[in-house]
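> need coordinates for the below:
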Amino acid sequence: MPDKDAGTPRVFLVRHGETEWTISGRYTGRSDIPLTTNGEAQVSSSAAKLVGAGKIINPARIAQLFISPRTRARRTYELLFDEAAQKGLETKYEITEDIREWEYGTYEGLLTAQIRSGRKERGLDTERSWNIWLDGCENGETAAEVSERLDRIIKKIRKFQGPYMYGEKEVDVVLIAHGHILRAFAKRWIGFELGTALPMMLEPGAVGVLSYEHHNVDEPAFLLGLNMG
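Alright, predicted model coming up:
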């Protein structure tokens, strides 16, 4: 059976590898935490399986990369692409604050339980527990502020992918960033408000894929499965 969406541009979401704060579950926004040894191995493993000529992420098909300024994301880029690939991509990547992690403000470095306990002590959340997607972060970003910067990237992506929905030009995109912001990006990609319940997981060093249905830039979608052939 032919693939009715073959050739449709894709957007790859790459979460940086493990850090010490990833292990403990601490909220890591602006804190510039490096990858652990295992975190580097996670990314290298994904690169070996998924990146290269004839593989899911083919550097020759990439038109643009958006990379968070944080060290853990920039190191992930270095591990994901070998020197030859990086040379071909050197004019195609943008290091941008628009894809940095959610600004956690007062909650930076805390655990979820600590955040909820602290808010309760301050008389907040009397009817339900704190939910970042609805409540944002004290002295940090609201969901609306996060959506605004992610929508800027989405607008850029659709502008240059839109004319090539049938593969007339190779215009795949790669985002290398963080757990919360990439899940937020996925929600905005399909037009969901960040407060919409849509449980998602993206492990350190893992890759997610977004695309479009019916070769139509106005029908953004999750790409739940890829044919490895």
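> from here on, contacts and neighbour counts on C-alpha atoms
Noted.
> now do the lengthiest helix in the chain: which elements does it pack against?
Longest helix in the chain by number of residues, with DSSP state H as the criterion: helix 143-161. For helix 143-161, the packing partners by 3 or more Cα pairs under 8 Å, 6 or more residues apart in numbering; DSSP states H and E come out as helix 132-135, helix 179-189.
> relative to residue 12, which of the ones you listed is closest?
Residue 12 lies closest to helix 179-189 among the helices and strands packed on helix 143-161, at 10.0 Å (Cα to Cα).
> which strands and helices sit next to the helix or strand just after that closest one?
Under the assignment DSSP states H and E, the closest C-terminal helix or strand after helix 179-189 is strand 207-212. For strand 207-212, the packing partners by 3+ Cα pairs under 8 Å, 6+ apart come out as strand 11-15, strand 220-222.
> now the ones you listed as CSV including distance to residue 173 and mean neighbour count?
Formatted as CSV, those follow (distance: least, Cα to Cα, whole Å; neighbours: other Cα atoms under 10 Å):
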stretch, distance to residue 173, mean neighbour count
strand 11-15, 5, 25
strand 220-222, 14, 18
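> surely residue 76 touches residue 16?
Yes. With contact defined as Cα atoms under 8 Å, residue 76 reaches residue 16; the gap is 5.5 Å.
> here's the other one to compare against:
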Amino acid sequence: MTQRCIIVRHGQTEWSKSGQYTGLTDLPLTEFGVKQMERTGRSIFRDNAFIDPNNVTYIFTSPRLRARQTIDLVLETLTPEQKSKIRIVVDEDLREWEYGDYEGLLTHEIVALRKSRGLDKTVPWNIWRDGCENGETTQQIGLRLSRIIARIQNLHRKHQSEGRSSDIMVFAHGHALRYFAGLWFQKLAVEQKCNNEWERVNPDSYKDDTVPYVQLDTYRYLNDNPFFLLDAGGIGVLSYAHNSIDEPALALAGAFVPPPEEQSQHEEVRK
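Model (predicted):
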């Protein structure tokens, strides 16, 4: 019985190809990006069968076109019956970092802009610490990603109590998913009490009665680069140590699942 959170970055867009910061701008996938995600879907569900579609319980997605288009392409190989058993939840909390003044710019252009405004005189700009002018701070994106992690882990706890394996897939963006993974591990992040109204408010970011809202007393945010890479179209797997929802961990084997004999040997060694 395994509970996993499988994160999927959308396929290539013109701006992911060029390196431009893409937050709220709603771009479609390129022709390459479409083929890229079709291949990914065939690999993970059919050719290599890394993921059993019968274990996929939920898909959470950013509302942006590039993420939702990626879902359709990845699920193409599934039967109508298999698709019907997966609940797809569009959640505004999964949107990309709001870049504000930096939307559409390249990193060196952002650095030059900030220098022209008299910023970063002592240390270089670090988005994970400094956020974006007229966009989001690291605390703001950390709060909304903490909310969705709490909802996913709450669902995993429920599925585990019911004795079933649950793969919850998350389709979103480069910065948001790397940030998401950093928060999943807890120790990489700073914990903050929800003291202010903006930290405690329920933003009503999704519409699905089967997903309970989890009210946070604390949340986490990053203050430095977690040093994770996730290219356009990339997939990562997050899970739990010792099958404990209270011990979030990185599944270094990714989507690959070892044979039962290997798992049992590993369990004996661990014990």
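> on that earlier part again, tell me which of the helices and strands packed on helix 143-161 of the first structure sits most buried.
Across those, averaging neighbours per residue (mean count of other Cα atoms under 10 Å) puts helix 179-189 on top, at a mean of 22.
> and it, how far from the second structure on average?
Aligned to the second structure and superposed, helix 179-189 of the first structure gives a mean residue distance of 0.4 Å (mean Cα distance after the TM-score superposition for the first structure).
> quick one: that helix to helix 143-161, angle?
On the basis of axes from the mean of the first three to the mean of the last three Cα atoms, to 10 degrees, helix 179-189 of the first structure is oriented at 60 degrees to helix 143-161.
> the helices in the second structure, which residues?
With DSSP H as the criterion, the second structure has helices spanning 14-18, 31-42, 65-74, 80-84, 107-116, 127-130, 138-161, 174-184, 197-200, 260-270.
> centre of the chain versus the third one, how much separation?
Once both centres are worked out by Cα atoms, centre = their mean, to the nearest Å, helix 65-74 of the second structure turns out to sit 14 Å from its chain's centre.
> can you check the second one too?
Centroid separation for helix 31-42 of the second structure versus its chain: 19 Å, with Cα atoms, centre = their mean.
> what's residue 154 of the first structure aligned with over in the second structure?
By TM-score structural alignment, residue 154 of the first structure lines up with residue 149 in the second structure.
> how about that match: what's its closest non-neighbour residue?
residue 184 (7.2 Å; Cα to Cα, 6 or more residues apart in numbering).
> show me the contacts for that neighbour.
Going by Cα atoms under 8 Å, 6 or more residues apart in numbering, residue 184 of the second structure touches 149, 238, 248, 249.
> so the aligned partner of it in the first structure versus residue 48 of the first structure, what's the distance?
Structural alignment places residue 184 of the second structure opposite residue 189 in the first structure (criterion: TM-score structural alignment). Using Cα to Cα, to the nearest Å, we find residue 189 of the first structure at a distance of 28 Å from residue 48 of the first structure.
> export the helices and strands packed on strand 207-212 of the first structure as a markdown table, with columns for distance to residue 36 of the first structure.
A markdown table is the format used below for those (distance: least, Cα to Cα, whole Å):
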| stretch | distance to residue 36 of the first structure |
| --- | --- |
| strand 11-15 | 14 |
| strand 220-222 | 30 |
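> closest to residue 119 of the first structure out of those?
Residue 119 of the first structure sits nearest to strand 11-15 of all these, at 28.8 Å, using Cα to Cα.
> residues making contact with the closest one?
Outside of strand 11-15 of the first structure, the residues within contact range by Cα under 8 Å, 6+ apart are 57, 73, 172-179, 182, 202-211.
> show me the contacts for the residue lying closest to residue 185 of the first structure once chain neighbours are set aside.
In space, and not counting its chain neighbours, residue 185 of the first structure is closest to residue 150: 6.1 Å by Cα to Cα, 6+ apart. Taking Cα under 8 Å, 6+ apart, we find residue 150 of the first structure in contact with 98, 99, 185, 188.
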